[in-house]
Every structure is written in structure tokens, then in C-alpha cells.
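> can't give you the sequence, but here's the structure:
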């Protein structure tokens, strides 16, 4: 389940239904008292990016999943229960005189209304979803998402997209299995309502905690080192990507290795206490070059209790690896583990706060996200239910975002690549080196010669 664009997603046609919150629900929402819990730093930045929903780009995150044996009634009950469970989906943020305002809908007032849109073939469906996701997935929309189902032979396929203000990558991956499981429980009359830990509460905690952070905080030191050149380091020079450039992007996929090769490699290193995520990160950074600087995406959830919570939890940490030529993969992995131990706490500091405290421009360049499917509840549903993750468009920039997805079927890179001259050739070469390094490392027994930091 590698991220892709809606334009490249395989779709199935059928009778389409749009799902909207009912008029009574929206009246309750508008009449709700002001919620004094503030937005997170990232959410506030997103509000200012697109205050009126008129930006020509819409940074939505989408998912598709088959709901077997679904009916209009079972879909309605599933979406209602899901919105009731996740406060972030029913907490509306706006800017009034440049100040954020929040109103949160009580769970008991959630109710969906289906609107039949008729038969659509795959291309008509693609056009519909592209248009509706672009319009509806905006930070101040109420709600900031778009929900559609398509009736197919074995049920209904749910197509959903969400503005980043209320959704992150892990929210999408976790939601696929969660929605499928929730629907199964609803159909079999065994669902028991509950509420997941709320991103709205965590955002309020973030703001309260960050208010007491100053430039003496130890977690700022990795950021100070990372930004010593006056900003976030750019992509390797070989990429041809100018850090000051404004490029259109393409989402490029590379298959790296089979599931068997990935399992062999992970087993060798996990036996020595090397975390799987850091293993793959270090080898990818080795493929990128001898002196590599990235923002490492983190899930941002306080504990496993928040694993199925929906919201913009994800943060980033500054990670640099500079190795002498000729170092082998085990050297890179051990160096990566040591470096990560030092910088990981810095992910707790939002980029907006880092910018304010250090007064250095913060423009992300190379961002790495690792998705290890085996660690996400419900991943067993992904392939049987034809699930997928889609990404909306982004503004022109020099940012390169790389998603490394590890699933039983294999390991894949999806790269949102700035279209600088020569960048695609560079990326193809990186992916080829990465694949060869992985194959070689899997075929080479690894014996720990140095102590791994606890």
C-alpha cells in the first residue's frame, strides 16, 4: 500500500454516493460553544496557509478500502461511529481577526446523510473525486474532508480524503484497517462505541508545554547543529534541486526488494537489537550519499494507546549522517542508530517553535517517512480489501518527500520529487543503489562488533 496520486489509482465504477453531515448536525455544530483548546503549531500554520480555501493546491491525504457486504445503512452507521470516536474529525478550526477559534461537535449530534449521484465509470469517478477532494479538503471546511462510496460487486468501496489539518500519514494507514474492522463489527451487531484519545487534547498540551521552552532547552541543540548553515540543508547536489527553487512535483515509485529479502535483512539486524525503522533509514541514507541531511518524520503519538487516533500528530527530527567513503552498510546502520538516539527527542519541538526560538528560516528539503506495515493494526486487511493511500497536490517548492513502505509483499519507495533538470535520473540512481545495498546486506551475515546505544 504505497502512496500514489488519484490520477494513477486504479478505480472501479458503479453507483456513487456522497456522504455529508446532516443539516441538523451542522446546526448543532455552529451552535456549539467556543472550545478554548488551541490548535497545534502545525495546525495554526495550516490555517494561515489557506485561510479561505482558495489556494490552487489542496494537500489532502486520501484512502480507499472495500467494505464487504456493505449497504447504505451499514456505511452510514460506520461513518457515524467513526466520527463519534475521533474528536479531531468533528472539531472545527477557523481564523477570526487572525485569531484561531474552535468549535467541537458533541458525538451524539453526529449524523450522516447519503446523496445518490448515480452511475459513474472509472474515469468519471476519478474526475468527480479529484474535483470534490480539491474543494472539500480545506483547513476551515466543516468537516475538513470528503467521503464517497461506490457500490461494487462485493460491497461498497469507500473513498475518503482529509485536509492535513486533521489527518497525517499514520492516521490514513491505521484508518484503513480500523474502518474495515468497524464496518464488520457494525454488520455483525458486535460494535461497542468508544472514544479514542483526542488530538485536540494533545494539541492543547503541546501549546502549554511549549510555552515554557526557551533557547536553553537541550532538544534545540540538534536543531542548532542542523541549521548552522542558515537554514535546512538541501538535497544532495547531484540531484540538481536548488534549495531556493520552486518546482512542480511528480510522485515517483520504485520497487526495492521482495518481502523475502526484506524479512531476511530485518531478521539479521533485529537479532542484534537494531530497530527495523532505523535499519532501513540508514541504508537509504547510504544510498543518498556520504553526507546526508534529512528531516525524519515521526509518528508523534505519546504511546501505543494513541495508535488508532486520528489527527495531525506527526513531527520531524533533524538527522544527519556523514561517513567516510568506503564504509559498509553495517557501519551506516550503527552510526544511524547512534545519531537517532541523540536527535529523536528534538521531534517534540514543532517546526514553528524551532523557527521562533532560533530565528532561522525553516523550509523543509528532504523528508523521510518510514511506514512499517507490520506495526500497524489491521495491516492484514490492506491487500485483501484492495486498499490504497492517495496524496493530493502541493505548492511548488524544493521539498523532496520520500515514503519508504515495508509490507509483506516487499519494500517500495514513493518519492514526491521536484522536477528539477536531472532530478529524475538522480532519483533512479539512488533507488538502484538502495536496491543493490539491500540485496548485498541481506546476503551478508551481520555480527554486532560494537555496542548499540540503549
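Received it, and whenever you're ready, just let me know what you need. Keep in mind that this is a model prediction, so the values were computed, not measured.

> please make it C-alpha for all contacts and neighbour counts, starting now.
Noted.

> contacts only, for the closest residue to residue 407 other than its chain neighbours.
Leaving aside its chain neighbours, residue 407 sits nearest to residue 373 (5.1 Å; criterion: CA to CA, 6 or more residues apart in numbering). Contact analysis of residue 373 by CA atoms under 8 Å, 6 or more residues apart in numbering lists 379, 405-408.

> of those residues, closest to residue 358?
Nearest to residue 358 among the contacts of residue 373: residue 405, at 33.3 Å, using CA to CA.

> tell me how far the closest one lies from residue 172.
13 Å (CA to CA, to the nearest Å).

> between these two, which one's more packed in?
residue 172 (24 against 21; other CA atoms under 10 Å).

> so that one sits right up against residue 63, yeah?
Yes - using CA atoms under 8 Å, residue 172 is in contact with residue 63, at 6.4 Å.

> which residues are common contacts for these two?
Common neighbours of residue 172 and residue 63 (CA under 8 Å, 6+ apart) are residue 389.

> could I get the contacting residues of residue 319?
226, 293-296, 339-340, 343.

> can you mark which positions in stretch 262-269 are buried?
262, 265-269 (16 or more other CA atoms under 10 Å).

> swap in stretch 172-185?
Buried residues in stretch 172-185 (16+ other CA under 10 Å): 172-184.

> okay, those residues in CSV with secondary structure next?
Shown next, in CSV, are the buried residues of stretch 172-185 (DSSP: H, G, I helix; E, B strand; the rest coil):
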residue, secondary structure
172, helix
173, helix
174, helix
175, helix
176, helix
177, helix
178, helix
179, helix
180, helix
181, helix
182, helix
183, helix
184, helix
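
> would you turn the residues you listed into JSON lines with distance to residue 28?
Formatted as JSON lines, those follow (distance: CA to CA, whole Å):
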{"residue": "172", "distance to residue 28": "27"}
{"residue": "173", "distance to residue 28": "31"}
{"residue": "174", "distance to residue 28": "29"}
{"residue": "175", "distance to residue 28": "26"}
{"residue": "176", "distance to residue 28": "29"}
{"residue": "177", "distance to residue 28": "30"}
{"residue": "178", "distance to residue 28": "27"}
{"residue": "179", "distance to residue 28": "25"}
{"residue": "180", "distance to residue 28": "29"}
{"residue": "181", "distance to residue 28": "29"}
{"residue": "182", "distance to residue 28": "25"}
{"residue": "183", "distance to residue 28": "26"}
{"residue": "184", "distance to residue 28": "29"}
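
> what about versus this one:
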């Protein structure tokens, strides 16, 4: 399973059907009265940005989606039951968010009052028409301020089907996607055999996680000793956000259309050797990828000390491993990757830096941002291009042993950006990269050079067990083009 743009998906044409969720209550007006639940810090910030951008007639649009395959003629009734079970099982998918007295409430609808309606959409005769429809459908149907916060459907053919689900980030994260695939297909296959799903009716709720997080951190102030890790990072970095160290050709306070692209870095055999090279120096594969990123940035003109943001899953604690939600804390990490340090030394620095990060993971990113950088927190986006690294080993996800049959893929999209974000996925087929960055001439050159340098670096590590040589850019630097017109 890997992440790549929806526009790269080789979807076969077919007949599209969607299943739309509704309440069966006598008055289906959404939750009413005083809300007993409150949104998480991530959700509150996300919703606030959507509110403010809508009020300024400058909507911020994005979505996360997953697609997967069903072999043979689709049993539409069985799939509908499996999709409904998913929505009922995960409380966060049943939430309608409302602003109450300044706080964001998320009282969920009752699971037993939800139903699905099958809605025929139409026949799509070409892959191009189908992809265009899905991209437009996701863009128009995913609205942070309106429930439901997801859309579900399938592309039906005589001998197969492609199922799709797209979500607003407020109800899920990247690690939710393989959970969705596993639950829907496990339940679907059981129903097709005439059996009931073995999954419990409800999963541990993200709303409980959010409640505990708010209880512990809503009342802290900037002087709280638990912010010491962040303050130490800021003191060395000079500011709250670690800047992306290469030129993207962006102007201050301006958002740009995006480039969304993906490519392989290592095939299955190369990735296996790469993993062993990392283990040989007492490191993990994600640390090896991060070391390669740091070296590639440095050789392209970045600093010797790597500083960046890294999303870290919070599912591993307290039984949240099978829950859908936004279980991500974004944390700063830094380590020495200066010239002269070999692979083992850089990996040792990453290991120490990551260990320090984990000791302070409880403090929510959004709360640290609000308290330590209040001026930037008031804005609707990060203030400038930020150095960002994300890695997921899809082989460790629930249901990974069936991915060859199910062929799942995840997709992310954003309308605009002011920097660059890269995600790395390891699966049975190798190591892959998906990047979203600003569509400027400088950014296209910079990211092209960086990606090629990174590809050569990870291959060097796989071939020789370390950094073999400095990385040369694929082409000499040229003067920046004129500013792009948007």
C-alpha cells in the first residue's frame, strides 16, 4: 500500500454507485442541546481555519482518500452493510462539529439511527473521465463545516470493483486508511460467506482520546515545564517552525497552486538491503530514510544540523491501534548531519534525537504552537515553507498480509500551499515518496534536484551500507525564473 495522487491511479472504467449516510431519527437535524463532547486540539484548529477561510471567501480545501479492489462481481448489499458498520463502529465518523461558546463541540449521532442510501451516479467510459469525476466529487463533497465528513462509493464492473472512501482530515489521519481498508473488506468478505463480522460493534473512540488530551493540557500556560522540549528547540532554531532549507521561490503571505507527484525510491530487493543496512548500525529503516533526506538537503545547500517537523502516531498507547481518528502529534526533531559524519554517526544522532522526542510526545503540537508562537497561531497556514518528514511502514498495518489481493492505495490533495511536504511509505514493493509542493519554477527545479539526490543516496546506502560520496545535483543551478503567475 502506498500513497500517490489520484490522477496517477490506473482506474478501469465502470458504473459508479455511492452510499450516502443519513439519520433515521424523527428529526434528523443533527445533535442538539448542550454538547457533552469536545473536539481535540487538532480538530479545533482545523475547524477554525475552515471557518475563518470561509468567512474571508478564501476556502481552504483538502481531503484524504483510500481506494481498494474487490475481485468478482460486487455484492452491493454486502458492501453497503460493511460500510455502514464502519461508520457505526467509529464514533468520530458520526460527529457533526459545532461552535458552542467558543469551544468546538462534537456530539455524535447515535449509531443505531444511521442508514445508507444507494445512489446511482452514472457510467464512465474512460479512465480519464472517471478520475476527473472522483477528484471533483471529493473536492465538492468534503466540507469541514458540514456533516457527513466523508463520501463512499464504488466503481462496478462485470468481474471487479474499485471501492473508494474520501474523508476530511478532521475525522482521520493517514494511518486510518489501512484500518478502513481492513475493516470494510474483512466485513464484506464475511458477509459474502453468510457470516457476521468478527469485529466488535464499536472501537475505542477518538473522542475519548481527545477528552483525555484536553483534560491534561487545556489549562497549561507558556510557563509550564512540560513545554521545555519545545522551548529548547526554539532556542536553537531561532523560531517555532523549522524552515525548509532550499529555495522554493515563494513570496511571504502568499499561497500557491500545488504540484502533487509520487515516485519509487527503491524496489523491493533494494529496500530489503536498505533495511538491513540501517539495522547494521543499530537504526530503524525510517531513521535511514531521514538520514538520507538530511544528507540530500545538506548537499543541495542546506545546513549541517537537520531540524524539521515529524508527525508521530499516538495510536500505540492505551489501545487505539484499531481506531479511526486524528492520532497524530507533530514534533520537532534535530540531529547533526554535517560534513565528515558517516552513516553510523548520523544514525546515532537520529536515534538520540528521536528518543528525546518520544520522551516529550504527550504535549500536543497545536497547544505548543498556540502558547509559544501566538502570532503565527492566529494565521490560517504555517508562516513559510516548513521542513517536514513523514514515514509509514505499511507492512505493519492491520491487514497488510492481504494487500496484494486488495491493492489498497491512499491519496491526499490540497488546493493550495506555501511550501513542501513529503511522505515516505515502505511496503512489500519497496520504498516510495509522495510530495506536495508549491507550483513555482524554483520549486519544480529544487524538488526535482532533491528527489534525484535522495534516490541516489538511499541506493548508496543499500549498495554500500552508508554514505559513499557527496551527491551532485542533476543539473547546474540556473537563475530563478520570473515569478509564476497565479
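Received, thanks. Just so it is clear, the structure is predicted and the values come from calculations on it, not from any experiment.

> and of the buried residues of stretch 262-269 of structure 1, the nearest to residue 154 of structure 1?
Closest approach to residue 154 of structure 1 among these (CA to CA): residue 262, at 32.8 Å.

> quick check, that closest one in contact with residue 410.
Yes - applying CA under 8 Å, one finds residue 262 of structure 1 in contact with residue 410, separated by 6.7 Å.

> so what's residue 423 of structure 2 up against?
Counted by CA under 8 Å, 6+ apart, residue 423 of structure 2 has contacts 389-391, 433-435.

> tell me which of these persist in structure 1.
Retained in structure 1: 389-391, 433-435, out of the contacts of residue 423 of structure 2 (criterion both residues aligned by TM-score structural alignment, their matches' CA atoms under 8 Å).

> before we move on, the earlier item: most widely separated two among the contacts of residue 373 of structure 1?
379 and 405 (12.1 Å).

> circling back to that earlier point, from the contacts of residue 373 of structure 1, which land in strands?
Cross-referencing those against strands under DSSP state E gives 405-407.

> let me have the contacts of residue 423 of structure 2 in JSON lines, extended by secondary structure, distance to residue 161 of structure 2 and neighbour count.
Formatted as JSON lines, the contacts of residue 423 of structure 2 follow (DSSP: H, G, I helix; E, B strand; the rest coil; distance: CA to CA, whole Å; neighbours: other CA atoms under 10 Å):
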{"residue": "389", "secondary structure": "strand", "distance to residue 161 of structure 2": "34", "neighbour count": "19"}
{"residue": "390", "secondary structure": "strand", "distance to residue 161 of structure 2": "31", "neighbour count": "19"}
{"residue": "391", "secondary structure": "strand", "distance to residue 161 of structure 2": "29", "neighbour count": "21"}
{"residue": "433", "secondary structure": "strand", "distance to residue 161 of structure 2": "27", "neighbour count": "22"}
{"residue": "434", "secondary structure": "strand", "distance to residue 161 of structure 2": "25", "neighbour count": "21"}
{"residue": "435", "secondary structure": "strand", "distance to residue 161 of structure 2": "28", "neighbour count": "21"}
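
> burial of the closest residue to residue 11 of structure 1 other than its chain neighbours, as a residue count?
Excluding its sequence neighbours, the residue lying closest to residue 11 of structure 1 (CA to CA, 6+ apart) is residue 122, at 5.4 Å. Residues lying near residue 122 of structure 1 (other CA under 10 Å) number 14.

> where's the residue mapped onto residue 169 of structure 1 from structure 2 relative to residue 236 of structure 2, distance?
Counting by TM-score structural alignment, residue 169 of structure 1 corresponds to residue 174 in structure 2. To residue 236 of structure 2, residue 174 of structure 2 is 30 Å away according to CA to CA.

> show me which of those two is the more surrounded one.
residue 174 (22 against 11).

> tell me the contacts of the residue nearest to residue 245 of structure 1 when sequence neighbours are not counted?
Nearest residue to residue 245 of structure 1, sequence neighbours excluded (CA to CA, 6+ apart): residue 398, at 5.5 Å. By CA under 8 Å, 6+ apart, the residues touching residue 398 of structure 1 are 241-247, 365, 418.

> ok, now residue 377 of structure 1?
Applying CA under 8 Å, 6+ apart, the residues near residue 377 of structure 1 are 174, 177-178.
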